[in-house]
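*Asks:* Okay, here's the prediction I keep looking at, along with the sequence it came from:
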Amino acid sequence: MNEADALDILQAAIWTIIIASGPAVAAGMIVGVAIALIQALTQVQEMTLTFVPKILAIMITIGISAPFVGAQINLFTTLVFSRIESGF
């Protein structure tokens, strides 16, 4: 295994992490911005108000995107195991 192989695996790992966490992070950001906008418009400055909608949105998004995330992780695992099998 040389540096190029290690960098390829590292790049694939980082890309897999970004793709796998993307839907949950995006849902949290969208709900957070929407709640912040509503709080700014109504002048309700309760800090704990944002947590429950964000958690619900993230859990629902994880449930919906679980097959996609699992497929991405499976693809990365297959890549790593194929590299191990071929002897790098």
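*Replies:* Alright, I've got the coordinates.

*Asks:* CA only for contacts and neighbour counts going forward, please
*Replies:* Fine.

*Asks:* mind checking how far residue 88 is from residue 16?
*Replies:* Look at residue 88 and residue 16: by C-alpha to C-alpha, to the nearest Å, they are 20 Å apart.

*Asks:* These two - which one has more neighbours?
*Replies:* Using other C-alpha atoms under 10 Å as the criterion, residue 88 and residue 16 rank with residue 16 on top: 18 against 12.

*Asks:* structure B:
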Amino acid sequence: MSADQAIQMMAQLFWNSFLIAGPVLIATLVVGLLVSVFQVVTQLQEMSLSYVPKLAVAVIVTVVLAPWMLTRLTGFATSLFNSIPTLG
């Protein structure tokens, strides 16, 4: 395995992990920002108010995008397994 192949595999790994985790992270970030603004406006400082909506949104986004995430992940794993004979 050459250094170029290793760097290419790492780049694919990072890109796929970014694509798979990105939607959940972005959705929870947006919800967290909206809840924080709501807490500042209403001066309501309840700790569970920040966790419950983010958790609910993370679950919903994961359930909705799970087929796409799994397809992306299995495609990447398949390409890695198919490249094993060419590494020697």
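*Replies:* It's in. Keep in mind that what you see is a predicted model, and the values were worked out from it rather than measured.

*Asks:* Overlay them and tell me the TM-score.
*Replies:* Superposed pair, TM-score by TM-score structural alignment, normalised by the length of the first structure: 0.92. Supporting alignment: 87 aligned residues with a C-alpha RMSD of 1.0 Å.

*Asks:* Report how many residues lie close to residue 32 of the second structure.
*Replies:* Using other C-alpha under 10 Å, residue 32 of the second structure is surrounded by 20 other residues.

*Asks:* Show me what whichever helix in the second structure runs longest is packed against.
*Replies:* The single longest helix within the second structure, with elements called by DSSP state H, is helix 3-42. Applying 3 or more C-alpha pairs under 8 Å, 6 or more residues apart in numbering; DSSP states H and E, one finds that helix 3-42 of the second structure contacts helix 48-82.

*Asks:* just to revisit the earlier point, post-alignment, the longest helix of the second structure versus the first structure, mean distance?
*Replies:* Superposing on the first structure places helix 3-42 of the second structure at an average distance of 0.7 Å from its equivalents, by mean C-alpha distance after the TM-score superposition for the first structure.

*Asks:* what angle sits between that helix and helix 48-82?
*Replies:* On the basis of axes from the mean of the first three to the mean of the last three C-alpha atoms, to 10 degrees, helix 3-42 of the second structure is oriented at 170 degrees to helix 48-82.

*Asks:* Report the buried residues of helix 3-42 of the second structure.
*Replies:* Using 16 or more other C-alpha atoms under 10 Å as the burial criterion, the residues of helix 3-42 of the second structure that qualify are 9, 13, 16, 20, 24, 25, 27, 28, 31, 32, 35, 36.
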